[in-house]
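Q: Okay, here's the prediction I keep looking at, along with the sequence it came from:
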Amino acid sequence: MSTLTPAEDLVKQRFEALFLDVKVAQQGILDKGISALNVIETEQNKTTRSLLRVEKQAIREKDLNTKSDLNFLSTIAKQIDTEVEKRIEKSFEDTDHLYSKIIGIDDALPKLLDLVCVKAATITKIEPLATELPWFFKDLMKFVNQPKYQRIDNKGKVVIVETMRVGLNFFGLENLIIILTSLAFKRFLPQITDPYPKIKQRVWEEALATAISCKQIASVMGINQNDAYCLGMLQTMGKVVVTKLYFRLFEEVQREALIETQTAKKHDEHSALTRITPSGPFLNQLIDKHALNISANLIEKMAMKRVFIANAMSEVANNVPAADLSPIALVLKQGQAYAQYRMLKRHKLIDLQQSKDYIRTLGMPQGSLELLKKTDLRSLDLSASNDYFFKHIHATPLK
């Protein structure tokens, strides 16, 4: 395994903190460097108060009790984590289950992605297969009818898209794979992640930022941009799987342990179990260890014949050195790294010098940074197909 540079290690740690809770991540930076001062001030305050011997003894006993309680909680939590890890790694062995049940990839999705990539593809060929995705029509209508994409007809009325055919044509065939991949991935996202409710949002932000970054870098390198976008987004599927399974299995293991300790009348253990919550740092460890390999297995199982991303995902998952990566695999490495940097920058979790040090490690192709600096990584930059609307709807953009 390659060794991270100090700049890469800093970004990794801060991005993992951001994944769990932006406020905690920001506070962690503020607290760094002043914790030692706080300890000194606390000790000085204790001294200046000239505490009575009885007060000193009470504080000492309270500190010992607190430490003992925390140690006991930590022991119980580690036992839960060990069992969760055992079950989660067992679950990873069944790719079919991860594919169909945990992520929930419809059989028609890979076929549709392949079809959309065919140069000779037409809406007449695409529409029947698109209808096989039970969720696609509803999500597509919601997407194309967003206020920012609305158009008006020649009578001044807002055009409401109501049919699959118009929806598929809305942004032109050249953008359809981006829309399809994005709408599909949104359905993969984890839902219940308490006590870290922002994880769903962070996963989506990372997937979208990585996909857009990969697409832009690919444009500079002369690589297929649709493939790069799909790879950038779908590489995050492993993180989704690990996250979903972790919270699901944590609840399962905790519930079983509560029943067991209650039955055995182990009151201390039972009380401790009620106070334990899922561990964000432990989840990050599991993601770091397993997510990329799971993504590689899922993409391989999709068995796409015209979206050429499986080999690249496998290269990245196997940590192939940058010098030996295929061009599109290198695009993924750079796109993911740049997306993480931009997310940290937006949340003020990285300063100017740290940014410069990190960017130097990425080996970005010439012209890509200038392009990426001007790119919005938080939303799809699409516009409705004028040709289609002028011919079929007689609509014009809303001002």
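A: Arrived safely.
Q: Only C-alpha atoms from now on, for both contacts and neighbour counts.
A: Noted.
Q: which stretches of the stretch 151-300 of the chain form helices?
A: Applying DSSP state H, counting those that start in this stretch to the stretch 151-300 of the chain gives helices spanning 164-169, 176-188, 199-221, 225-234, 237-263, 267-275, 280-302.
Q: Quick one, which of the ones you listed gets closest to Glu370.
A: Nearest to Glu370, of all those, is helix 199-221, at 10.4 Å by Cα to Cα.
Q: Would you mind listing the buried residues in the closest one?
A: 199-200, 202-219, 221 (16 or more other Cα atoms under 10 Å).
Q: on that earlier part again, deepest of the helices of the stretch 151-300 of the chain, which one?
A: Counting by mean count of other Cα atoms under 10 Å, helix 225-234 has the highest mean neighbour count of the helices of the stretch 151-300 of the chain, with a mean of 26.
Q: for comparison:
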Amino acid sequence: MSLSSFSSLEQLFIDNLIGVDPNQKRLRYLKNQQSTNEQRPMLEVERKALEARQSGENAKKIFLDFTQAHLHDEVAQELMQRLSSIEVISSSLFDLGPNFPALIDALSAKAVTLNQLDPLISNVEWMKEDVLRLVNQPRYRNKTSSGNLVKDIKTALRFLGIEALQALVPVYAFRHCIPHSTDPFAQFKVKIWEYSLATAIAAREIANAQGLNGFVAFCAAMFQTMGHMVVIRNYLRSYAQVKRTELLRARDARDNELTDALEALDADAGFLSSSIEEFAAIISADLIARWQLKRMPLAAILDQIADDTPLSSCSDLTRVVKQANTYVQVKFLVNEQRLDVEEANKALNDAGVHNEMRKMLSQLDLKKLSFE
């Protein structure tokens, strides 16, 4: 499937992230959908019309497709209701705690010290536990004279240093927010992690090369996909709830054919992909805005990404994140043979990812952090 068949590189990449079959007819989230209560009786009418014209496996496939589309009319309503509530959105992710924003804000300051970070990390219990767990691994414990377990966060921070913490804090926060299960889209968890880490590393290097704040670029690139995780969790919950309700109705009505069709269906990759494209970016911006950061312009960067502000009009750091996004998306899609070289070069050129920048990025390991 080529880029010319899609409205954007972003949509093609999200399709790849979810695992959309390019040959399958897609269901999409449609704006301004009306309530479908009055449409429910049409299911029986439509089925009879189909049975009059078709027979065998083809008719069964058409009926399955229709049932899935009908189901998603109601899923769209439920999903929209969920995503309209900031409380539901916030509760869809791991609670980083009220003290996390102050920690991430402090890390962006040029003159921050380990003594300043000590109480801030201690106030974020899950982060304190993660840091202590890390420094008690053999490679760090060998640095102590006794080799005993490190129990004091101040000692742990001395082992790591500020540069390492600037990588670890946002990465640990993001990893806690990845859903435990995204079945039937099992690869989503792996791919969203790989993509987010790669874009964060790329954005940091582009920013540093231009004399910009690499830590801010790193965080903006990493946290921009928080909305993706909110959408997939709420879509899967909405789908399960609507399907369960429809199954109960079909069984109560002793409609065996509809019951069998509903039981054969699973969540739809195309609908999920379109929902992520529609909602994810603005949800990420809204979530980060609630942190009320004092030093870091993360909310402004993510707002410009959500608004799709042109490169010529956006801030320097937003441009950096957009360039990192394009580079990593193109790299992933080319590796999976979803994008040809000519289309890849055009996408990179349009984003201002020039040859010198490509050469620099090609020398990076985008799959793991390096801070030692």
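A: Thanks, I have it. Quantities reported herein were computed from a predicted structural model and do not represent experimental measurements.
Q: If I take the top helix by length along structure 1 and helix 237-263, what angle do their directions form?
A: Of all segments of type helix in structure 1, defined using DSSP state H, the longest is helix 53-92. With axes from the mean of the first three to the mean of the last three Cα atoms, to 10 degrees applied, the angle from helix 53-92 of structure 1 to helix 237-263 works out at 120 degrees.
Q: Please spell out which residues along the helix or strand just after helix 53-92 of structure 1 are buried.
A: Once the chain leaves helix 53-92 of structure 1, the next helix or strand it forms, by DSSP states H and E, is helix 95-97. Buried residues in helix 95-97 of structure 1, counted by 16+ other Cα under 10 Å: none are found.
Q: Read off where helix 95-97 of structure 1 ends up in structure 2.
A: The aligned range for helix 95-97 of structure 1 in structure 2 is 86-88, by TM-score structural alignment.
Q: With structure 1 overlaid, how far apart is that stretch on average?
A: Compared with structure 1 after fitting, stretch 86-88 of structure 2 deviates on average by 2.6 Å (mean Cα distance after the TM-score superposition for structure 1).
Q: and if you look at stretch 227-239 of structure 2?
A: Superposing on structure 1 places stretch 227-239 of structure 2 at an average distance of 0.9 Å from its equivalents, by mean Cα distance after the TM-score superposition for structure 1.
Q: That stretch aligns to what range in structure 1?
A: The aligned range for stretch 227-239 of structure 2 in structure 1 is 238-250, by TM-score structural alignment.
Q: what about the matching stretch, distance to the chain center?
A: The chain centre lies 12 Å from the centre of stretch 238-250 of structure 1; the measure is Cα atoms, centre = their mean, to the nearest Å.
Q: so what corresponds to Thr274 of structure 1 in structure 2?
A: In structure 2, Thr274 of structure 1 lands on Glu263 (TM-score structural alignment).
Q: Tell me how far that match lies from Glu246 of structure 2.
A: 10 Å (Cα to Cα, to the nearest Å).
Q: can you list residues touching both of these two?
A: Counting by Cα atoms under 8 Å, 6 or more residues apart in numbering, Glu263 of structure 2 and Glu246 have no shared contacts at all.
Q: which outside residues touch stretch 254-265 of structure 2?
A: Phe63, Leu64, Thr67, Gln68, Lys243, Glu246, Leu247, Ala250, Arg251.
Q: Tell me who's in contact with the fifth one.
A: Read that as Lys243 of structure 2. By Cα under 8 Å, 6+ apart, the contact list for Lys243 of structure 2 reads Leu71, Leu262.
Q: hmm, try it at 6 Å
A: The contact partners of Lys243 of structure 2, taken as Cα atoms under 6 Å, 6 or more residues apart in numbering, number zero.
Q: Let me see the contact set for Gly97 of structure 2.
A: Contacts of Gly97 of structure 2 (Cα under 6 Å, 6+ apart): none.
Q: So the counterpart of it in structure 1: helix, strand or coil?
A: Alignment note (TM-score structural alignment): Gly97 of structure 2 maps to Asp106 of structure 1. What DSSP: H, G, I helix; E, B strand; the rest coil gives for Asp106 of structure 1 is coil.
Q: and the gap between Asp106 of structure 1 and Ala121 of structure 1?
A: 21 Å.
Q: Check Asp96 of structure 1 too.
A: Going from Asp96 of structure 1 to Ala121 of structure 1 by Cα to Cα gives 30 Å.
Q: Likewise for Thr261 of structure 1?
A: Taken as Cα to Cα, the span from Thr261 of structure 1 to Ala121 of structure 1 is 61 Å.
Q: Okay, the residue lying closest to Gln292 of structure 2 once chain neighbours are set aside and Asp95 of structure 2: tell me how far apart.
A: Excluding the flanking residues, the one nearest Gln292 of structure 2 by Cα to Cα, 6 or more residues apart in numbering is Pro101, at 7.5 Å. Separation of Pro101 of structure 2 from Asp95 of structure 2 (Cα to Cα) stands at 12 Å.
Q: Measure how buried Glu61 of structure 1 is and give me the count.
A: Residue crowding around Glu61 of structure 1 was assessed by other Cα atoms under 10 Å; the count is 12.
Q: Contacts only, for it.
A: Contacts of Glu61 of structure 1 (Cα under 6 Å, 6+ apart): none.
Q: Could you measure from the closest residue to Asp153 of structure 1 other than its chain neighbours over to Glu43 of structure 1?
A: The shortest distance from Asp153 of structure 1 to any non-neighbouring residue, by Cα to Cα, 6+ apart, is to Ala395 (4.1 Å). In this view, Ala395 of structure 1 and Glu43 of structure 1 are 73 Å apart by Cα to Cα.
Q: What of Glu206 of structure 1?
A: Distance from Glu206 of structure 1 to Glu43 of structure 1, by Cα to Cα: 43 Å.
Q: likewise Ala7 of structure 1?
A: 35 Å.
Q: Which of the two has more residues huddled nearby?
A: Using other Cα under 10 Å, the more surrounded residue of Ala7 of structure 1 and Glu43 is Ala7, with 17 against 11.
Q: Find the nearest non-adjacent residue to that one, please.
A: Tyr358 (5.1 Å).
Q: Which strand or helix spans the counterpart of the one you found in structure 2?
A: Aligning on TM-score structural alignment places Tyr358 of structure 1 opposite Ala347 in structure 2. Using DSSP H and E, Ala347 of structure 2 sits in helix 341-350.
Q: returning to what we had before: right, so of the helices of the stretch 151-300 of structure 1, which gets closest to Ala323 of structure 1?
A: Here helix 199-221 is closest among the helices of the stretch 151-300 of structure 1 (Cα to Cα), at 15.7 Å.
Q: Kind regards, and thank you for your time.
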